[in-house]
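Novice: Would you be able to build a 3D model of this:
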Amino acid sequence: MANASQKSAVGVQILHRTGGMAIAQFGRLCVVVWRDAVTQPTFDLQRAGLDQVVRNHPDGAGFLCVIEPSTRPPDDALRRASAQMVMSHGDHLKCTGVVIEGEGFRAAITRGVLSGMALLLSRKVQAMAFSDTFSALKWMRNYVPVGPIERGTSFIEQVRKELDPLPER
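Specialist: As a prediction, this is how the structure comes out:
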């Protein structure tokens, strides 16, 4: 597990990195990119990263979770823990955007399920599922400042480059 504190601009840094997951801060956003399975240890890193960003911006932060097509879904306990993680920040976390990448039926169903789960979250935390980061950032800027969307999408691509490549299958 690598821990990177690489700052490329004020408020933009990679907080933690493992082979298949990276956590970064982009201004007021905690950005997590998942390429591999969600496990308890990686989930705990995600929770710590979100806690740090919210602590740094108690007047309003956002959470952007990018799930690449290779990511295996978490088990039921980690799904419940994810909802609790988001809810635990109360008024300090203004929005959660989840990008489910991929094409076809599985990705569409997953986005639909996540959108339905968002209805169960507190109304104080807006949540929505998307198919791409540009759309997610465009929506999130209604709740927290995100700066130029193109800069955000570029930063997310930079974070992806920090991850291990997918194994050949």
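Novice: CA atoms for contacts and neighbours, from now on please.
Specialist: OK.
Novice: Tell me which residues of the longest helix seen in the chain come out buried.
Specialist: The single longest helix within the chain, with elements called by DSSP state H, is helix 40-56. Applying a neighbour-count criterion of 16 or more other C-alpha atoms under 10 Å, one finds Thr42, Phe43, Leu45, Gln46, Arg47, Ala48, Gly49, Leu50, Asp51, Val53, Val54 buried in helix 40-56.
Novice: can you give me the strands in the protein?
Specialist: Secondary structure of the chain (DSSP state E): strands located at 6-9, 12-18, 21-26, 29-34, 61-67, 93-100, 126-130.
Novice: helices and strands around the third one, which ones?
Specialist: In other words, strand 21-26. Strand 21-26 is packed against strand 12-18, strand 29-34, helix 40-56, helix 149-161, with contacts defined by 3 or more C-alpha pairs under 8 Å, 6 or more residues apart in numbering; DSSP states H and E.
Novice: closest one to Gln126 among those?
Specialist: Across the helices and strands packed on strand 21-26, Gln126 has its closest neighbour in strand 29-34 (13.8 Å, C-alpha to C-alpha).
Novice: Can you name every helix or strand that the closest one contacts?
Specialist: Judged by 3+ C-alpha pairs under 8 Å, 6+ apart, the packing partners of strand 29-34 are strand 21-26, helix 40-56, strand 61-67, helix 149-161.
Novice: now the angle from that strand to helix 149-161?
Specialist: Counting by axes from the mean of the first three to the mean of the last three C-alpha atoms, to 10 degrees, strand 29-34 lies at 40 degrees to helix 149-161.
Novice: Run through who's touching strand 29-34.
Specialist: 20-25, 46, 49-50, 53, 61-68, 71, 146, 156, 159-160 (C-alpha atoms under 8 Å, 6 or more residues apart in numbering).
Novice: And stretch 127-134, by the same measure?
Specialist: For stretch 127-134, using C-alpha under 8 Å, 6+ apart, the contacting residues are 66, 95-102, 111-112, 114-115, 118-119, 121, 136, 149-150, 153.
Novice: run this one through as well so I can compare:
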Amino acid sequence: MSSYTYAETFTRTHARRLAGRVTTDLRQSCVLYGSPSSDGLDDYRVELEELLIGGYVDTYQFGFKKSGKVVWSLRYTVGPDGGLTGGAGGVPTGVDVTQASWFNHLIYSSTWHQLGDSTKEAVESKLPFARVPGSLPSDAYAVTGKTIGPMAQEASGCAARSSGVGRDRRKRRAVRPHRRVPEPVRTG
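Specialist: All right, here's what the predicted structure looks like:
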């Protein structure tokens, strides 16, 4: 049995593909609920791709909150191999987000926290916007991390407000298998 390190098996192509999965869900949220702004989608993809390639992301969440509670959100966790779990394809439909605010929350990995300040600054200089410290709503999965706040919002043009929260992905609806329709029999 072979073993590989994160750097040997995880490439920019992998990071781009995973960031694309999250961006697809962000786009679906934009279509269904009007947030985030479609203008900021590429910025989110670029940010996530850059941070994934370095192994700097632990958890990524976005969704809507109201009165300090989650209305809905998707939560992605990065595994030791760099793969994402949770979220993908799970943007709910028909949820009332009236008077709710959209959030986008990132929790850095232990790899990020081990970097020196100058290295962090170098990585952050490649990102399309700056995150500010924030916290998740009271019924969130985690209570620390970085979020896109009002200052970063103006700089990036992204329609984000405060921090994020997750929903229990174990409650997903079962997907029915597609029934195959038999082809007509030709005679003669």
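Novice: TM value for the aligned chains?
Specialist: The pair, once superposed, lands on a TM-score of 0.32 when counted by TM-score structural alignment, normalised by the length of structure 1; 89 aligned residues with a C-alpha RMSD of 4.9 Å.
Novice: circling back: between the helices and strands packed on strand 29-34 of structure 1, which gets nearest to Arg80 of structure 1?
Specialist: For those, proximity to Arg80 of structure 1 was assessed by C-alpha to C-alpha; helix 40-56 is nearest, at 11.7 Å.
Novice: follow-up on the earlier one: okay, the helices and strands packed on strand 29-34 of structure 1 in JSON lines with distance to Arg80 of structure 1 next?
Specialist: Converted to JSON lines, these look like this (distance: least, C-alpha to C-alpha, whole Å):
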{"stretch": "strand 21-26", "distance to Arg80 of structure 1": "20"}
{"stretch": "helix 40-56", "distance to Arg80 of structure 1": "12"}
{"stretch": "strand 61-67", "distance to Arg80 of structure 1": "16"}
{"stretch": "helix 149-161", "distance to Arg80 of structure 1": "26"}
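Novice: how about the helices and strands packed on strand 21-26 of structure 1 in TSV, adding distance to Met87 of structure 1?
Specialist: Below are those laid out as TSV (distance: least, C-alpha to C-alpha, whole Å):
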stretch	distance to Met87 of structure 1
strand 12-18	22
strand 29-34	15
helix 40-56	12
helix 149-161	24
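Novice: Nearest approach to Arg106 of structure 1 belongs to which of those?
Specialist: Closest approach to Arg106 of structure 1 among those (C-alpha to C-alpha): strand 29-34, 16.8 Å.
Novice: and the direction of that closest one versus that of strand 93-100, what angle?
Specialist: Inter-element angle recorded for strand 29-34 of structure 1 and strand 93-100: 30 degrees (by the same axes, to 10 degrees).
Novice: Just want the angle from strand 29-34 of structure 1 to helix 40-56.
Specialist: 170 degrees.
Novice: Could you figure out how far strand 29-34 of structure 1 is turned away from strand 61-67?
Specialist: Angle, strand 29-34 of structure 1 to strand 61-67, by the same axes, to 10 degrees: 10 degrees.
Novice: what number of residues lie near the closest residue to Gln126 of structure 1 other than its chain neighbours?
Specialist: Nearest non-adjacent residue to Gln126 of structure 1, counting by C-alpha to C-alpha, 6 or more residues apart in numbering: Cys95, 4.5 Å away. Neighbour count of Cys95 of structure 1, defined by other C-alpha atoms under 10 Å: 25.
Novice: cool, and the one 10 residues further on?
Specialist: The number of residues packed near Phe105 of structure 1 is 9, by other C-alpha under 10 Å.
Novice: and if you look at Ser29 of structure 2?
Specialist: Using other C-alpha under 10 Å, Ser29 of structure 2 has 24 other residues around it.
Novice: by contact count, what packs against the one helix or strand it maps to?
Specialist: When elements are assigned from DSSP states H and E, Ser29 of structure 2 belongs to helix 12-33. For helix 12-33 of structure 2, the elements it packs on are helix 41-53, judged by 3+ C-alpha pairs under 8 Å, 6+ apart.
Novice: Helix or strand next in line after the helix it packs on, which one?
Specialist: strand 57-66.
Novice: buried stuff in the helix or strand just after that next one?
Specialist: Next in sequence after strand 57-66 of structure 2, counting helices and strands by DSSP H and E, comes strand 69-78. Burial within strand 69-78 of structure 2, assessed by neighbour count using 16+ other C-alpha under 10 Å, is assigned to Lys69, Val70, Val71, Trp72, Ser73, Leu74, Arg75, Tyr76, Thr77, Val78.
Novice: doesn't Asp58 make contact with the last one?
Specialist: Yes - in this structure, Val78 of structure 2 sits in contact with Asp58. The criterion is C-alpha atoms under 8 Å, and the distance is 5.3 Å.
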